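Asker: The following comprises the amino acid sequence and a computationally predicted model.
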Amino acid sequence: MARLTLFQRRRQRVRTALRQRAGTRPRLSVHRSGKHIYAQVIDDAAGRTVASASTIDKDVKGQDGAKASGANVSSAQDVGRRVAERARAAGVTQVVFDRGGFLFHGRVKALADAAREGGLEF
């Protein structure tokens, strides 16, 4: 059996703890790449995505009005606000935060804080 990387071990640890706390609440899943950040609210019981947002969306703009690069905190905040708005429109207000194997720091933290400000509770 192959050894797991640090990222994979961290992801397993987060998901295990999340399953114990989640109950029936949907999860706000975050993925961060070098250029973009993605967020989606997933209802695991129904097996469907309720709401999603990312820096790839055509209507996401940076602070200067140009197409947003996902590699900065302001874009992550915009994605967090946008996913919270879309989740509330779909009738979801309480979620559990699934950071995957990513550390709760920088862009991931900015997205989470913006989603909280946008009305999601976690």
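Answerer: Here it is on my side, so go on. Numbering: from 1, shown residues only.

Asker: make it CA atoms for all contacts and neighbour counts henceforth
Answerer: Fine.

Asker: Return the set of buried residues in the helix or strand harbouring Gly80.
Answerer: Applying DSSP states H and E as the criterion places Gly80 in helix 73-89. Residues 73-88 are the ones in helix 73-89 that count as buried (16 or more other C-alpha atoms under 10 Å).

Asker: can you check stretch 103-122 too?
Answerer: Under the neighbour-count rule (16+ other C-alpha under 10 Å), stretch 103-122 has 107-116, 118-120 buried.

Asker: which among those gets closest to Ser54?
Answerer: Leu111 (10.5 Å; C-alpha to C-alpha).

Asker: Let me know the secondary structure of the closest one.
Answerer: helix (DSSP: H, G, I helix; E, B strand; the rest coil).

Asker: Pasting the second one now:
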Amino acid sequence: MSVAQQRRNARLKRKDRVRRKVVGTPGRPRLCVFRSARHIYAQIIEDTTGQTLATVSTLSKDVLEGEAYSGNIEAAKAVGKAIARVALDKDIREVVFDRNGFLYHGRVKALADSAREAGLVF
């Protein structure tokens, strides 16, 4: 097994372990984060119906506004602010944070901190 496959399997194990505890309810939906090498994505999901309530990524046109690179901490901060803005527009104030098996540092932490600063509670 290659190193890349081992890392992916380790992340999926962490994801399963976290998802056993983290569940989005109608009163407190789940903020799920996915990061790739070039982009970062954030979704607010209500798990009882399986419905995605909001989604923002670095691919969204209004998020980066001409930034050169979308795989860095500044782009993650912009996505965090944008997802908080969309959530607050839909009267979602409290969420449960799902790091999706990624370690809580770097871009994932930057997204979470900027979403908190913009008004989301988790």
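Answerer: Noted; the coordinates are in hand. Given the structure is predicted, the values throughout are model-derived calculations rather than measurements.

Asker: How close are the two chains, by TM-score?
Answerer: After superposition, the two chains reach a TM-score (TM-score structural alignment, normalised by the length of the first structure) of 0.86; 115 aligned residues with a C-alpha RMSD of 1.9 Å.

Asker: returning to that earlier point: identify the farthest-apart pair in the buried residues of stretch 103-122 of the first structure.
Answerer: Arg107 and Gly119 (18.7 Å).

Asker: could you pull out the strands for the second structure?
Answerer: 30-35, 40-46, 51-57, 96-98 (DSSP state E).

Asker: what about those strands, which gets the closest to Lys13 of the second structure?
Answerer: Among these, strand 96-98 sits nearest to Lys13 of the second structure (C-alpha to C-alpha), with 13.9 Å.

Asker: Which strands and helices lie in contact with that closest one?
Answerer: For strand 96-98 of the second structure, the helices and strands in contact under the criterion 3 or more C-alpha pairs under 8 Å, 6 or more residues apart in numbering; DSSP states H and E are strand 30-35.

Asker: List the contacts of the strand it packs on.
Answerer: Residues outside strand 30-35 of the second structure that contact it (C-alpha atoms under 8 Å, 6 or more residues apart in numbering): 22-24, 40-47, 95-100, 102, 107-108.

Asker: Any figure for the gap between the residue positioned nearest the centre of the second structure and Leu111 of the second structure?
Answerer: Residue closest to the average C-alpha location in the second structure (C-alpha atoms, centre = their mean): Val33, at 2.3 Å. Applying C-alpha to C-alpha, to the nearest Å, the value for Val33 of the second structure to Leu111 of the second structure is 9 Å.

Asker: before we move on, what about Glu74 of the second structure?
Answerer: 9 Å.

Asker: do the same with Leu53 of the second structure
Answerer: Distance from Leu53 of the second structure to Leu111 of the second structure, by C-alpha to C-alpha: 18 Å.

Asker: same question, Glu67 of the second structure
Answerer: Counting by C-alpha to C-alpha - Glu67 of the second structure and Leu111 of the second structure are separated by 16 Å.

Asker: Just the buried residues of stretch 34-51 of the first structure, please?
Answerer: For stretch 34-51 of the first structure, a neighbour-count test (16+ other C-alpha under 10 Å) marks 36-43, 50-51 as buried.
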